[in-house]
Each structure stands twice: as C-alpha cells, then as structure tokens.
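**Student:** my questions are about this predicted structure, shown below with the sequence.
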Amino acid sequence: MSTLTATRPAAPAAERNTSGLTRTIASEWQKLRSVRSTYMYLSAVVLSVAVGGFVAYLMTADYDSSTPDVQAVFGSADPGQLALPVTQFCLAALAALVMTSEYATGMIRTSLTAVPARGRMFAAKAVVAAAVAAVAGLAMSFGSYFLGAAITGDRPAPIRAWESLGDAMPSLLANSASVVAMALLGLGLGAILRATAGALVAVTAILFVLPIVAQFLPAELGMKVFASLPIQLPGQLAGIDPNAVYDPWGAGAVLAAYGVVALTAGWFLLKRRDA
C-alpha cells in the first residue's frame, strides 16, 4: 500500500524575500533597542532641545530689556537652531554604530551567518536607522517649535521664529529630513570604515569642520561648499533661506546624495570584503 503525503507548496520567491526582510528588520530593531548607546544618543537629543530652550529663554529676557531699535534686529529665539546640528550628529553616530559595533565585537560573522544575503541585512539596517532618525528628527523639530513658541509667547518677529505651526511646517519637515539623511550617511560610513572612531571623525568633519574650512576658500567656491553642507541644506530645502544657492529641489538632491552615495559605497564594500 502506498501512502500519499501532502506537501505544502513553496511560497513564491517574492513572498519569501519580503518575509525574510521583515524578519531581518525586526532583528535589527531588537539589536538597536537593546544597547545602551541608543538611549545615550537619544537622551543627548532631548538635552539639546532643553539647552536650546534655555538659550531661547535668555534671548527673550534680553529682548525684553532692549530698546526698540535693538529689538528690530534681534535673532530668533528658536531652540531648533542649537538642537538640529546636535541631533544630526547623534543620529549619524548612532547609525554608524549599527555597523561598527558588530565589527568591533565580531558579531558581524554571526549576523552574516544568520542572514547570508548581505544586501538584505544592510537594507534592514538602513530601514531601522532611517525610521529611528525620522522619529527623532520629528520629535526634535516639533519639540523645539512648541518650546520656542511657549517661551516667546505673543512677542513679534524676529524674536518669535514662526507666526504659526503652518508657517513652520516646511522648516520642521526639512530639518527632520536632514536628520534621516545624516543617519544614512553615518550607516554608510560605518560600513565603509568599519571602525567607530573613524566613522565619528568623518561625521564630525562633515558637520562641524567643513563649515569652518569653507570660510577660507575663495568666495564663490566657499559659498557653494557652505551651501552644500548638511547644516545649511534644510533652510534651502524649506525655501526660507534668503541666501540660498540651491532651490528646494536642488537642496533636496544634495541632501539625499549624502545618504545615497554613502550607502552605495558601503553596500559595495560590504559585498566585496570579508567579514
């Protein structure tokens, strides 16, 4: 007597790939939220908003005691001006650690054994890094806006950065987009350099050293380089920078290039090099 055994049909390749990517993303998220450095960097973002709020409070107090002619040329008390570069750095550093920490501990071999498809593993890391950066960027941007509005109250421009949330929205979204781009840049640099120190030095140079270097370049070149730096691109992307070199589309393309170029180079080297 023969026995017929029912076999379950194999899932289509596309379905298996999607399921595999979903599980890999879940695994990468589990890794990220289980390490102390994640909370340290996110706490630094919160602290930067708080410090920015304190600076805004001091500026507002100084504004109230100034003469009308001084008030007319006062800077805006926007906590986001201080919090944005700190948030860009913290999320870029955190994303770099997503790669470099595994190389430092040797866990990269375990990860590649569990997920032999290196492209899928790298894509999952990028999704997790971008998602965390988007949430952190939005929280920083909107938190800074509401804190600044509460501090400046009904005082007029220029001390009050924005008349309403609607007016501020393009800038808040552009700031958040820049944080995501810097996180992807950090992840790419982590894959390229495979060392935490090297990745942090590279991120620091891009965010804080190049703006100084740009000031010593010939005027036209220096202006172009300065306008292309991450700290200057959000204002141009939002269309609010009076000295913009790029229109919003151009600024968006340059900002995206930071993440795309770094990720492409990181993926290429991850595929080529041994763990």
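**Tutor:** Received the coordinates, thanks.
**Student:** CA atoms for contacts and neighbours, from now on please.
**Tutor:** Will do.
**Student:** contacting residues around the residue nearest the centre of the chain?
**Tutor:** Most central in the chain under C-alpha atoms, centre = their mean is Val179, positioned 2.3 Å from the mean C-alpha point. By C-alpha atoms under 8 Å, 6 or more residues apart in numbering, Val179 lies in contact with 84, 87-88, 91-92, 133-134, 137.
**Student:** name the helix or strand for it, please.
**Tutor:** If you go by DSSP states H and E, Val179 is part of helix 165-193.
**Student:** now do the buried residues in stretch 104-114.
**Tutor:** Across stretch 104-114, burial judged by 16 or more other C-alpha atoms under 10 Å covers 108, 111.
**Student:** now what about that stretch, what contacts it?
**Tutor:** Counting by C-alpha under 8 Å, 6+ apart, 102, 118, 121, 195, 275 sit against stretch 104-114.
**Student:** tell me where the longest helix sits in the protein.
**Tutor:** In the chain, ranked by residue count with DSSP state H as the criterion, the top helix is helix 118-152.
**Student:** which neighbouring elements make contact with that helix?
**Tutor:** Where contact means 3 or more C-alpha pairs under 8 Å, 6 or more residues apart in numbering; DSSP states H and E, helix 118-152 is packed against helix 13-33, helix 36-64, helix 80-105, helix 165-193, helix 248-272.
**Student:** use this one as the comparison:
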Amino acid sequence: MSTPPQQQNPAAPAPHWQHPEGAYTSPIPVTRTHLGHALTSEWTKIKSVRSTMWTIGVFLALVIGIGLLVSAQTTGMDYEDAPYTIPAFFGLVLGQLCLITLGVLVISSEYGTGMIRTTLTASPARWRVLAAKFIIFFALAYVVSAFAIGFVGLVTAGMYGDASNVPWLGSVFKGALYVSLLGVLALAVGAMLRHSAGAITAMLGVVLVPSILPAFLMISPSTQRVGEVMMDYAAPNALAKIFALDTEGTGGPQLVFLIIVTGAAVAGAFTLLDRRDV
C-alpha cells in the first residue's frame, strides 16, 4: 500500500533562507567587497612570486653592497659638506632599474599568463584592482628603498663619527620617494602597454635617453638649452641633487616633475583599463 504524500503544514514558518515572497536568500553571509580585499589579494600575489624576491634581493645587494664598498674607500674628510648617504647613491643608480622591472612585472605578467581575466572576474571593479596594485607596490618599493639608503647612511655614520654636520635623513626619504615613483611609473606603463618587454624597454628609454641625448643636443647652439634642461632632469642627475652630490639644487623640481609625469601615467592607465577589453 502506498503511503500518501506528506502535505506541508501551511502554518509552518518558511526556512530562514527563503524570503516571504518566495525570492531566494543565500544562507551564507555575504560581505560587501571593498578596497581592503583587493589590497590583501595584491599583497598575497606580490609576496608569493619569485620575481619579487629576485628583484628586491638584487636591489638590496646593489644599493647596500655598492654603498658599503664606496663608503669603505672614503675618509671622514669626504663628508665635511656632504651627507652620510652619498655612498648609497652609486648603488641606487643601478638599483632603480630593479624597481622599474618589478613595477612592470606586477601587472604585465598577469596579462602574459592570462591570469588578469581571473583577477577581474573575481573583482569586476577594475579600478579597485589597479589601485591596489599601485598602493601595494609603492609601499613595498618605498620601505625597501628607505631601508637600503638608511642602512648605508647608518653604517657610514658609524664609521666616521662626527665628520659631517649635514642632515642626511632627508635624502633617505626623498631618494626612496624618487626611485619608488619611477617604479610606479613603470607599473602604469606596463598597465597601458600590457607587454613586459615593451614596457621595460620604454622605461629604460625614459631613464637612459635623457642621460645620453643631451651630449648630442648640446653640440648645436640652437638645441643646447634643450640638452641642458634634459640633462638636469635625467634620473641620475636628479638623484645626485637629492643626495647633495650636485650642489646646484636639492632635487625638489626634479621630484615634482616626476610626480606630475607619474600622476599623468597613472591616470592614463586607469582610463585605458576601463575602455579596453581584457
């Protein structure tokens, strides 16, 4: 004998996941996403890939290693009118290329592997993903740069005591800011070009061409002024002013110029991210 089907008691309350009108409501708690989630995701990415460890490791080896070697070849008299961080300048001229490379790889590697599709599917708010990349990279680059420059300055100060009365903490923060902004600029260029080799080549041109081209421009009197300005704002000369190696200026105008250029590139990266398909 078949048993009659059980009839639902109309007086029984509806399950807690079912809306009274019949619309489904998930029993799993749903949290509204925000920038903090994107920051956590990007921090997990950047600290777990090998390229970060290699580029940061080489950067520290160049800045600290070359800085200490230069410091060992100097005497206390060399710092009478100079900050203790000058030895870090020589390693930073090469080390900045590491941050530029890392800045490009932070985003171009995702386009190269196709993982950017997964990232933007998980976080449809594209601006949030790109903003998190900029924030995480800049924070990492700035902390590492300030540590490397400051470490060289502390060791040099310990070696030569009170030989210098020139404040040197300013060069730590300004030098770290300058090379970190170069890395952010590289990240923005990588976001716009979406190609690792192309973006790195473009950034090498940004760093190297203003240092080489003025030698040819200053041959002709008509282009001499252009060559002088370009040389004055080239990355090595800008860092030389920040570290007081060049007594003509403190590097302030060069730093402001880099902030403007980087800001324009970041704005372009955000604009193109929304207008182009993945």
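**Tutor:** Great, that's in hand. Just so it is clear, the structure is predicted and the values come from calculations on it, not from any experiment.
**Student:** dump the contacts of Val179 of the first structure to JSON lines, plus distance to Val35 of the first structure and neighbour count.
**Tutor:** Conversion of the contacts of Val179 of the first structure to JSON lines gives the following (distance: C-alpha to C-alpha, whole Å; neighbours: other C-alpha atoms under 10 Å):
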{"residue": "Leu84", "distance to Val35 of the first structure": "24", "neighbour count": "25"}
{"residue": "Thr87", "distance to Val35 of the first structure": "19", "neighbour count": "31"}
{"residue": "Gln88", "distance to Val35 of the first structure": "20", "neighbour count": "28"}
{"residue": "Leu91", "distance to Val35 of the first structure": "14", "neighbour count": "31"}
{"residue": "Ala92", "distance to Val35 of the first structure": "16", "neighbour count": "30"}
{"residue": "Ala133", "distance to Val35 of the first structure": "16", "neighbour count": "29"}
{"residue": "Ala134", "distance to Val35 of the first structure": "19", "neighbour count": "22"}
{"residue": "Gly137", "distance to Val35 of the first structure": "20", "neighbour count": "27"}
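**Student:** dump those into JSON lines; add distance to Val261 of the first structure as well.
**Tutor:** Shown next, in JSON lines, are these (distance: C-alpha to C-alpha, whole Å):
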{"residue": "Leu84", "distance to Val261 of the first structure": "22"}
{"residue": "Thr87", "distance to Val261 of the first structure": "21"}
{"residue": "Gln88", "distance to Val261 of the first structure": "17"}
{"residue": "Leu91", "distance to Val261 of the first structure": "18"}
{"residue": "Ala92", "distance to Val261 of the first structure": "15"}
{"residue": "Ala133", "distance to Val261 of the first structure": "18"}
{"residue": "Ala134", "distance to Val261 of the first structure": "19"}
{"residue": "Gly137", "distance to Val261 of the first structure": "21"}
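**Student:** list the contacts for the equivalent of Gly65 of the second structure over in the first structure?
**Tutor:** Alignment note: Gly65 of the second structure maps to Ala50 in the first structure; criterion TM-score structural alignment. The contact partners of Ala50 of the first structure, by C-alpha under 8 Å, 6+ apart, come to Pro79.
**Student:** circling back to that earlier point, going through the contacts of stretch 104-114 of the first structure, which ones are buried?
**Tutor:** 102, 121, 195.
**Student:** from those residues, which is closest to Val73 of the first structure?
**Tutor:** Ala195 (45.7 Å; C-alpha to C-alpha).
**Student:** what sits against the closest one?
**Tutor:** Residues counted as contacts of Ala195 of the first structure (C-alpha under 8 Å, 6+ apart) are 100-101, 103-104.
**Student:** please redo it, this time with the cut-off set to 10 Å
**Tutor:** Counting by C-alpha atoms under 10 Å, 6 or more residues apart in numbering, Ala195 of the first structure touches 96-97, 99-104, 189.
**Student:** need the three-state assignment for Pro242 of the first structure.
**Tutor:** coil (DSSP: H, G, I helix; E, B strand; the rest coil).
**Student:** which residues sit in contact with it?
**Tutor:** Pro242 of the first structure touches 235-236, counting by C-alpha under 10 Å, 6+ apart.
**Student:** quick one: map it onto the second structure.
**Tutor:** Aligned by TM-score structural alignment, Pro242 of the first structure pairs with Thr247 of the second structure.
**Student:** how about the aligned partner of Tyr145 of the first structure in the second structure, nearest residue that isn't a chain neighbour?
**Tutor:** By TM-score structural alignment, Tyr145 of the first structure lines up with Gly153 in the second structure. Leaving out its chain neighbours, the residue that sits closest to Gly153 of the second structure by C-alpha to C-alpha, 6 or more residues apart in numbering is Thr85, at 4.4 Å.
**Student:** repeat for Ala168 of the first structure
**Tutor:** Nearest residue to Ala168 of the first structure in three dimensions, chain neighbours excluded: Trp162, at 5.8 Å (C-alpha to C-alpha, 6+ apart).
**Student:** how about the secondary structure of Phe74 of the first structure?
**Tutor:** coil.
**Student:** relative to the first structure, which residues correspond to stretch 174-190 of the second structure?
**Tutor:** Stretch 174-190 of the second structure lines up with residues 174-190 of the first structure when matched by TM-score structural alignment.
**Student:** average offset between that stretch and the second structure?
**Tutor:** Following superposition, stretch 174-190 of the first structure is found to deviate from the second structure by 0.9 Å on average (mean C-alpha distance after the TM-score superposition for the first structure).
**Student:** could you pull out the buried residues of that stretch?
**Tutor:** For stretch 174-190 of the first structure, burial by neighbour count (16+ other C-alpha under 10 Å) applies to 174-190.
**Student:** same check, this time on stretch 210-227 of the first structure
**Tutor:** For stretch 210-227 of the first structure, the neighbour count (16+ other C-alpha under 10 Å) marks 211, 214, 222-227 as buried.
**Student:** what's the span of that stretch, first residue to last?
**Tutor:** Start and end residues of stretch 210-227 of the first structure are separated by 11 Å (C-alpha to C-alpha, to the nearest Å).
**Student:** if anything else comes up later, I'll come back, but that's it for now.
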